[in-house]
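Asks: Based on what follows, work out the 3D shape:
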Amino acid sequence: MASLSSSIPSCNLKSAFLGERNGLRYTASPAVRIGCVVKPVECKESRIGKRPIEVPSNVSILLEGQDLKVKGPLGELSRSYPREVRVIKVESGHLKVEKALDTRRANQMHGLFRTLTDNMVVGVSKGFEKKLQMVGVGYRAMLEGQDLVLSLGFSHPVRMPIPAGIQVKVDDNTRITVSGFDKNAIGDFAASIRKWRPPEPYKGKGVKYADEIVRRKEGKAGKKK
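Replies: This next block holds a predicted model:
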């Protein structure tokens, strides 16, 4: 009987490997290279960041490296800047915030720190204010010394100490005005007042900002008889 191996025809199989095993030949196919084009990231200059900051005559500027101090008739503020941006004082007396690095993070910080610097200059010269409105039966506010006392329907009144550098005024027991030279501190204190009783969407009761629009919802309708 003829051997089984003699009846099997020889074959030549192509594979990605090169070599010979068990009488079978393997040949390598040519590799295909795929080229790609890498485009550099372009960081455009911020439209807000490139605007100069006007400094009034009653405001003094002290610039030391990455630290800036601003002093005016209402108070004094200081800020340290990251390495991505720098503050310079031009000959006309204006301040200008520039990018120190050409990166995407520096481009994002450019407009942010220009706005923060402008808020410092405006704050110490003119100041900022935030107004709130209390809506609800029995909701009242009053000043007792350095504390703001709120009656918001709880079993006890809410007493809030007024931080230093912030002035609070109450009109008609329902309108609250928070003012000062630090815009961040004013916003934080006003938000803490509103947090005690945020306006609800059905009747609008609560503490809201004067320019806030509360989206109202319709209550559930009763069963029809």
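
Asks: rest of the way, CA atoms for contacts and neighbours
Replies: Fine.

Asks: how about the lengthiest helix in the chain: buried residues?
Replies: Identified as the longest helix of the chain according to DSSP state H is helix 104-125. Residues of helix 104-125 classed as buried: 106-111, 113-115, 117-125 (neighbour count, 16 or more other C-alpha atoms under 10 Å).

Asks: Also stretch 130-140?
Replies: Residues of stretch 130-140 classed as buried by neighbour count (16+ other C-alpha under 10 Å): 130-136, 139-140.

Asks: Nearest residue to the middle of this protein?
Replies: Relative to the mean C-alpha position of the chain, the nearest C-alpha, by C-alpha atoms, centre = their mean, is the one of L112, at 8.8 Å.

Asks: ok, so what distance separates that residue from Y139?
Replies: For L112, the distance to Y139 equals 38 Å [C-alpha to C-alpha, to the nearest Å].

Asks: With K99 instead?
Replies: To Y139, K99 is 49 Å away according to C-alpha to C-alpha.

Asks: Helix, strand, or coil at the closest residue to D102 other than its chain neighbours?
Replies: In space, and not counting its chain neighbours, D102 is closest to C43: 6.8 Å by C-alpha to C-alpha, 6 or more residues apart in numbering. What DSSP: H, G, I helix; E, B strand; the rest coil gives for C43 is coil.

Asks: so C43 touches R105, yeah?
Replies: No - counting by C-alpha atoms under 8 Å, R105 is not a contact partner of C43; they are 9.2 Å apart.

Asks: any idea which helix or strand comes after the longest strand seen in the chain?
Replies: Assignment by DSSP state E gives strand 128-135 as the longest strand of the chain. For strand 128-135, the following helix or strand on the C-terminal side (DSSP states H and E) is strand 140-144.

Asks: tell me which residues of that following strand are tucked away?
Replies: Using 16+ other C-alpha under 10 Å as the test for burial, strand 140-144 gives 140-143.

Asks: helices or strands up against the longest strand of the chain?
Replies: When contacts are defined as 3 or more C-alpha pairs under 8 Å, 6 or more residues apart in numbering; DSSP states H and E, strand 128-135 sits against strand 175-180, helix 183-196, strand 206-209.

Asks: Let me have those in JSON lines, extended by mean neighbour count and distance to V158.
Replies: Shown next, in JSON lines, are the helices and strands packed on strand 128-135 (neighbours: other C-alpha atoms under 10 Å; distance: least, C-alpha to C-alpha, whole Å):
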{"stretch": "strand 175-180", "mean neighbour count": "21", "distance to V158": "15"}
{"stretch": "helix 183-196", "mean neighbour count": "16", "distance to V158": "9"}
{"stretch": "strand 206-209", "mean neighbour count": "22", "distance to V158": "13"}
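
Asks: Following up with a second sequence; could you model it the same way so I can compare the two?
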Amino acid sequence: MMAFSTAARPLPPVRAAPVPQVAGARRYNISRIGKLPIPIPEGVQVSLNGQHVAVKGSLGEMEYTIADCIGVRRTEDPPMLRFERLEDSRKASAQHGLWRALLANAVHGVSRGFARSLQLIGVGYKAALADDVLTLSLGYSHPVVFSVPCGVKVTVPSNTEIQLSGCDKAAVGQFAASLRAARPPEPYKGKGVRYAGEKVVLRAGKRSK
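Replies: All right, here's what the predicted structure looks like:
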């Protein structure tokens, strides 16, 4: 006669049923930059017309058409610009901080401006400005000529120093980068065009055997 055990046997593990994903249920975090208001300083005029924003100050005027997924409004006491997302999407999350940063730069630019300085390092390297045309002598067989872009002011205090200024941060920065790219600092003696205050790491020259 066979013997049967009456001891309780362990039950197989129970797996939880997967939670169904509901379309559109994901929430995107609010941009830390986008939620910050922009103070409007005295002397700066901001005009809002739907998605169109115009910022005017003593140094110039800038206009933008904001993405449809972002809302902008002005509050008073003190005057500020505030941004909000009009939809909960990846695009709106990315655009939120972007447009806040662009308008903050515009307010700063038309009131205080942006500036960038460059230096020419090298024997015979020099800069000359005439009629919105900047000519650089950088050791090539020919001079390097640049037309000064609209909205950027260029001064040449000395033939080895160039100063840029303007209310458009992107335009000033892009033109400065173009000038530097004409002759980037070389790694052994540092000759070339560099930003003022830029530290160039020099390499040791090859030693002869």
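
Asks: The longest helix of structure 1 maps to which residues in structure 2?
Replies: Using TM-score structural alignment, helix 104-125 of structure 1 lines up with residues 90-111 of structure 2.

Asks: what does the matching stretch contact?
Replies: Residues from elsewhere that reach stretch 90-111 of structure 2 (C-alpha atoms under 8 Å, 6 or more residues apart in numbering): 28-36, 38, 40-41, 43-44, 55-62, 66-67, 69-70, 83-86, 166-169.

Asks: out of these, which are inside strands?
Replies: 38, 55-57, 60-62, 70, 83-85, 166.

Asks: Please produce CSV containing these, extended by distance to A176 of structure 2.
Replies: Putting those into CSV (distance: C-alpha to C-alpha, whole Å) gives the following:
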residue, distance to A176 of structure 2
I38, 27
V55, 24
K56, 24
G57, 23
G60, 20
E61, 21
M62, 20
I70, 31
F83, 31
E84, 33
R85, 34
G166, 12
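
Asks: Which members of the residues you listed are the farthest-apart pair?
Replies: Spanning the widest gap among these are R85 and G166, at 30.3 Å by C-alpha to C-alpha.

Asks: how near is V122 of structure 1 to D211 of structure 1?
Replies: V122 of structure 1 is 21 Å from D211 of structure 1, by C-alpha to C-alpha.

Asks: Equivalent analysis for D172 of structure 1, please.
Replies: Distance, D172 of structure 1 to D211 of structure 1, using C-alpha to C-alpha: 18 Å.

Asks: go on, E64 of structure 1?
Replies: Distance of E64 of structure 1 to D211 of structure 1, given as C-alpha to C-alpha: 39 Å.

Asks: for V87 of structure 1, same thing?
Replies: Per C-alpha to C-alpha, V87 of structure 1 is found 34 Å from D211 of structure 1.

Asks: Same drill for those two, tell me which one is more crowded.
Replies: Between V87 of structure 1 and D211, counted using other C-alpha atoms under 10 Å, V87 has the larger neighbour count: 21 against 10.

Asks: thinking again about what came up before, how far does the longest strand of structure 1 sit from its chain's centre?
Replies: 22 Å (C-alpha atoms, centre = their mean, to the nearest Å).

Asks: do the same with stretch 99-113 of structure 2
Replies: Offset of stretch 99-113 of structure 2 from its chain centre (C-alpha atoms, centre = their mean): 11 Å.

Asks: And stretch 57-69 of structure 2, by the same measure?
Replies: Using C-alpha atoms, centre = their mean, the offset of stretch 57-69 of structure 2 from its chain centre is 16 Å.

Asks: so what corresponds to Y202 of structure 1 in structure 2?
Replies: Counting by TM-score structural alignment, Y202 of structure 1 lines up with Y188 in structure 2.

Asks: er, Y81 of structure 1 I mean
Replies: Correspondence of Y81 of structure 1 to structure 2, assessed by TM-score structural alignment: I66.

Asks: hang on, that match packs against A54?
Replies: No - using C-alpha under 8 Å as the test, I66 of structure 2 is too far from A54 to be in contact (10.8 Å).

Asks: where's V168 of structure 1 relative to I186 of structure 1, distance?
Replies: 10 Å.

Asks: ugh, typo on my part, it should be A106 of structure 1
Replies: From A106 of structure 1 across to I186 of structure 1, the span is 28 Å (C-alpha to C-alpha).

Asks: Ok, V38 of structure 1 next?
Replies: Per C-alpha to C-alpha, V38 of structure 1 is found 47 Å from I186 of structure 1.

Asks: can you check V170 of structure 1 too?
Replies: Applying C-alpha to C-alpha, the value for V170 of structure 1 to I186 of structure 1 is 15 Å.

Asks: And stretch 149-167 of structure 2, how far out from the chain middle?
Replies: Averaging C-alpha positions (C-alpha atoms, centre = their mean) puts stretch 149-167 of structure 2 20 Å from its chain's average.

Asks: so that stretch matches what in structure 1?
Replies: Using TM-score structural alignment, stretch 149-167 of structure 2 lines up with residues 163-181 of structure 1.

Asks: which outside residues touch that stretch?
Replies: Here stretch 163-181 of structure 1 makes contact (C-alpha under 8 Å, 6+ apart) with 74-75, 120, 122-135, 139-143, 148, 162, 182, 185-186, 189-190.

Asks: 7 Å instead?
Replies: 74-75, 123-124, 127-134, 140-142, 186, 190 (C-alpha atoms under 7 Å, 6 or more residues apart in numbering).
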